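K.L.:
Fold the stuff below for me.
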Amino acid sequence: MDGMPADGLEDSQAEGSPSDDNATLHHSIKQLAKRLTLRQKDKSWASETVNDLRSKFLEYLKNNAHTYFQDVTVLNSGSYYETVKIGDPDEFDMMLLLRTPRLEFTEIDNLNGVFYKVTLIKPTRERIQDFLLQDGRTISPTKVLEETRHLVCKFIKTYNAAGGKQNWTLTRKNPNSPAVTLLLKRVGEEDNERGGEEELERVTEPKGLDTREQISLDIVPALKVSENQSWPTATRQGLDVERWLGRKTRRNLTSQEFYFVAKKPKKLRRNLSPDAQESWRISFSHIEKEIIMNHGNNRTCCEKNASKCCRKQCLKLLKCLFERLKKLYPNDLKPLCSYHAKTVFLHTLSVRVKDQQWAQKLLPKCFLLLLGKLEEHVRDASLPHFFVPGHNLFAPPDFPRRSLQFLQQTLEDQRMHGYPLLREAQLVEPLSTTDGMTPKGPRSLARPLSDRPVKKAVMMCFPFLLFFFMFLYNKF
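P.N.:
All right, here's what the predicted structure looks like:
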């Protein structure tokens, strides 16, 4: 991408494809973008519900928690707070920032700069020592996450949700997640015992929060590394925003703090070392939020009285396409997630830098261009982490080759048939796969739901039925 012109991708790439000249597709993209906007009443109810729990939880920690957790601060992160959430405001992320003394972080070998062993530079008598390994220096993500879960479980037993018509339950542990997840359920459902651990199914399909269905909240403990400490060496070539946001902005961003979250490498990696088993994953959630919220090449982009761009709408559309693809092929596309969409989006912004290239009227063309960049990354089997470019998000074991090949074929089928998933207000019927690799019947994927064979058969039979009843009427 570094070899691309400073002005960004050529507009001819978007204009030159057959799909881009399709007025119907352009209209469908615009209409879908409008439908992805969250309703204000849903946002208000959901945010008030989560805010109430957050404030009460912080108060509980201050009065009841292990002293190391008493001084935590909260960082609201995730798509809702980046204003790129789609569907319903039903998923929230809350990072618990744990105060730490000066740290030393050592990159774990063969994990491409995203996992680190985190140790204290010198011994301490602070209560963080309860979360150290036997060497007295290494901070254990396992111990921190277990304590977080214990505190959340105790808190939920004492907490009454605002309004009294819902309650929060703790979901079962997920070994691949750095979060403790709470799920809001309506009182009166089959399982309404508060504070119990149970295996709950995530809500993935929008249901309209006016019916007060469910909200999930991920509580993520994180070590806060002071802004006085430099970012790791693996990040030096990352955050390529100089041509887009400016050299000064990049310098200001890289001088901020960063975080470590308690996420371990996947167990699919063989022979993990002891250090890897107790490693932390680096996180720049706050930087991602800042550059998405302040995304303009000009400072005034999307401000109240300034021109509006279509950048965020393009990201929402890409996330919507991902959700619909995963709904059709949940097993084949299991590794695919919204972070892949965000990373492709950020890479595209870093080369297509001018605000006028993202003008509101160019929404369909810009989105199709973004899809083209996604296909390039998939075809090349390369999606560098935006902050740690040595880490490829499309590499095994995180993204198996078989799944990547399936994604490539699926995207090609979508493009060849005019992106049928973007034309549908609702999801098309799930399709089976022939061999786990190739989508079955791509033409059936391109057919709208309203164009059903049954409907056609009824319409064809209608004249004969009418003639038959007229014959009976005349006879009797």
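K.L.:
alpha carbons only for contacts and neighbour counts from here, please
P.N.:
OK.
K.L.:
longest single strand anywhere in the chain?
P.N.:
When the chain is scanned for its longest strand (criterion: DSSP state E), the result is strand 215-225.
K.L.:
packing partners for that strand?
P.N.:
Counting contacts by 3 or more CA pairs under 8 Å, 6 or more residues apart in numbering; DSSP states H and E, strand 215-225 is packed against strand 91-98, helix 141-156, strand 180-186, strand 258-261.
K.L.:
Please identify the deepest-packed of these.
P.N.:
strand 258-261 (a mean of 23; mean count of other CA atoms under 10 Å).
K.L.:
What about residue 39, how many residues nearby?
P.N.:
The tally of other residues near residue 39 (other CA atoms under 10 Å) stands at 15.
K.L.:
An error on my part: the question was meant for residue 12.
P.N.:
The local packing of residue 12 (other CA under 10 Å) involves 10 other residues.
K.L.:
Tell me the secondary structure at it.
P.N.:
Secondary structure state of residue 12, per DSSP: H, G, I helix; E, B strand; the rest coil, is helix.
K.L.:
Give me the contacts around stretch 249-261.
P.N.:
Contact with stretch 249-261 is made by 141, 178, 220-231, 239, 241-242, 280-284, 287, as judged by CA atoms under 8 Å, 6 or more residues apart in numbering.
K.L.:
And this one, please, so the two structures can be compared:
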Amino acid sequence: MATRPKKQGGNSTDSGKDRNSKEMQESKLSTCSEFQHSNSVHSDGNGKAKRKTQQPNKKNNSASMVNGTDICVSTTSKCLVKCSAKKKEEILQQTTSGQIETKPSVSMKAKETTSKSCRRSKSVEQNDLGISQGQVHSKAPKETNFNQGRSKTELHDLDAKTKRDHCMEKSDPKRRNSKINDYEDTYNSARDRDEIRSQASRSNSLPISNLSKHLKNAVESLKMKMDDISKAAEKVNKIIDLIIKSESTKSHPLFKSMTKMSTGSYYEGVKISNPNEFDIMLKISFESYHTIELTSIDEGGAFYTLAFKKRKPSAMSLYIDGEGNILAKHILDEFRTLVNTVLKQSGKPASVERKDPSSPAITLTISNEPENISVDLVLALQIRQWPESASNGMNIDGWLGTKVKQDYRKEPCYVVAKQKDKKDTWRISFSNIEKDIISNHGSAKTCCERQGPMCCRKQCLKLMKYILKQLKERGNRRMNQFYSYHAKTALLHTCVQFPKDEDWKQEDLHICFNRYVEFFQKCLKTYSLPNFFIPSQNLFSPDEVDKASCNYLLEELEMEKAKNYPIFLKRFSLDGRSSTGIT
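P.N.:
A predicted model of the protein is given here:
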């Protein structure tokens, strides 16, 4: 009786020799039974016996050991017939002499078992993992033909690797996501981004299990390089200082008191694009005895005409009409002329862009590599008292506290030149308060500080701004009515609804962002987004944003949310950089 040879890479022991020898004989017999009875007999329905060739890819299988190598054999219950002792010995001799060739299988690297039932279950395991029966491989590079002696019609032309991959995807689709799940703590790696992008290309959406990692990847890619920021900010500050400190400005009766305000997305820390777009507010303040009276011209309470109550500054004489109203258009035109003159005299690589009647800003273009820098200069008049329409706004008592709210209301607000129904009007701006709220957004003072817990409020705002930016870049004109201010206003309202820092944990980014998107969707669906400081002003009113545009954005957000925001995959392909869009 043949004994089981020593297994490669290890030594066999004397104990269990007999048992192993017996099992090896049974395994050989089981293997040979498959070959001897592969052409089993069955009835053709007319009572006649008919030969049927056994195919190599049957699901039912058994495992056996021949010369220390696992093999996987296709079989049916009819193949498992008993042989006489003499027949068994003949088959055993054929197997030993090498007349029956076997094909090695893939080593599963599992613990060696001595029970034949365990070895059979291991073969079934291989099939569950998608390894095709009769098409498995061993460690040895040389393969033997398992199908030697069979007809050509029984052979499969499909490559073994292709068949294995096909079976793996068919039998266990979750294996597709295994790579991503293995790297939960390294979400910002290129490998994760490639896996997520590859995954989306197969199913046109992303699995919910990877949404948190996907959004964190997007946030990481939206970060700007500090070196780029410093260089761009330095150029912008030089141009602004040049305008403010020039002789032309210092000698001008109205603009000589002009100062720069640090407002906008750059100073709020929520800028998403390259540092090539900046918003700078330049304020003009008056003495305390020069009180400005506001007269609302619409039901929303955001647009006003301005007039001095009693005494008016001598510098304003040229910019007041017969009714005593301050002329926004005249002041803006005078400021544009001043800026143009200063830049031409300086010889600096900067110029003033064409005038936009609907915009309160004067746009500058500063030459820069690799792309030019665009700066919007917004002229603002300081107003010491808040309008009556703002008395019911900024409901931050449960979020930032009543004392903080009272302190904010002591701060001045501003008005910027903005046409309303082609009238010379001013719009209320609380950009200074907005910047302070966004910068100090935690219900606890330590939120997002160096030693404090981190929240995801700013991250959610960046993600929403990026979605609006990408939808705008697709070229649909309906998106032209939406701005980053809409995203900021929606976030402030959501923060009021969920005031605690625990509601915005960084590890719950996917939950918080979905909640934020759902609020924005509700506003679009009802065509109502109240101004955070002036609740009577609806930012989604028909004269601000038409209903068709609201419906379009609502559908786009619904689609993105349903597929777990594949729009961010484009950001990965840009290697973390963006060129244009909402800032």
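K.L.:
ok, so what distance separates the residue of structure 2 most remote from its centre from residue 93 of structure 2?
P.N.:
What lies farthest from the middle of structure 2 is residue 86; by CA atoms, centre = their mean that is 70.5 Å. According to CA to CA, to the nearest Å, residue 86 of structure 2 stands 11 Å off from residue 93 of structure 2.
K.L.:
Any chance of TSV for the helices and strands packed on strand 215-225 of structure 1, columns distance to residue 321 of structure 1?
P.N.:
Shown next, in TSV, are these (distance: least, CA to CA, whole Å):
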stretch	distance to residue 321 of structure 1
strand 91-98	18
helix 141-156	33
strand 180-186	25
strand 258-261	28
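K.L.:
can you tell which of these is closest to residue 298 of structure 1?
P.N.:
Among those, strand 258-261 comes nearest to residue 298 of structure 1, with 25.9 Å by CA to CA.
K.L.:
so the closest one matches what in structure 2?
P.N.:
Here strand 258-261 of structure 1 aligns to structure 2 at residues 413-416, judged by TM-score structural alignment.
K.L.:
on that earlier part again, out of the helices and strands packed on strand 215-225 of structure 1, the one nearest residue 470 of structure 1 is which?
P.N.:
Nearest to residue 470 of structure 1 among those is strand 180-186 (54.4 Å), distances taken as CA to CA.
K.L.:
what's near enough to touch residue 352 of structure 2?
P.N.:
Shown in contact with residue 352 of structure 2 (CA under 8 Å, 6+ apart): 339-340, 362-365.
K.L.:
Counterpart of it over in structure 1?
P.N.:
Aligned partner of residue 352 of structure 2 by TM-score structural alignment: residue 170.
K.L.:
Mind listing what's buried along the helix or strand containing that match?
P.N.:
In this structure, residue 170 of structure 1 sits in strand 166-171 according to DSSP states H and E. Neighbour counts over strand 166-171 of structure 1 (16 or more other CA atoms under 10 Å) mark 166-171 as buried.
K.L.:
Output those as CSV; include the columns distance to residue 307 of structure 1.
P.N.:
Formatted as CSV, those follow (distance: CA to CA, whole Å):
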residue, distance to residue 307 of structure 1
166, 42
167, 43
168, 42
169, 44
170, 44
171, 44
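K.L.:
The stretch 301-450 of structure 1: helices as residue ranges?
P.N.:
Under the criterion DSSP state H, counting those that start in this stretch, the stretch 301-450 of structure 1 contains helices at 311-328, 338-351, 363-380, 401-416, 420-423, 442-445.
K.L.:
hmm, back to that, tell me the spacing between the match of residue 352 of structure 2 and residue 113 of structure 1.
P.N.:
Distance, residue 170 of structure 1 to residue 113 of structure 1, using CA to CA: 32 Å.
K.L.:
who are the neighbours in contact with residue 146 of structure 1?
P.N.:
Neighbours of residue 146 of structure 1 in contact, by CA under 8 Å, 6+ apart: none.
K.L.:
what about the longest helix in structure 1?
P.N.:
helix 40-64 (DSSP state H).
K.L.:
once aligned to structure 2, how far is that helix on average?
P.N.:
Following superposition, helix 40-64 of structure 1 is found to deviate from structure 2 by 1.6 Å on average (mean CA distance after the TM-score superposition for structure 1).
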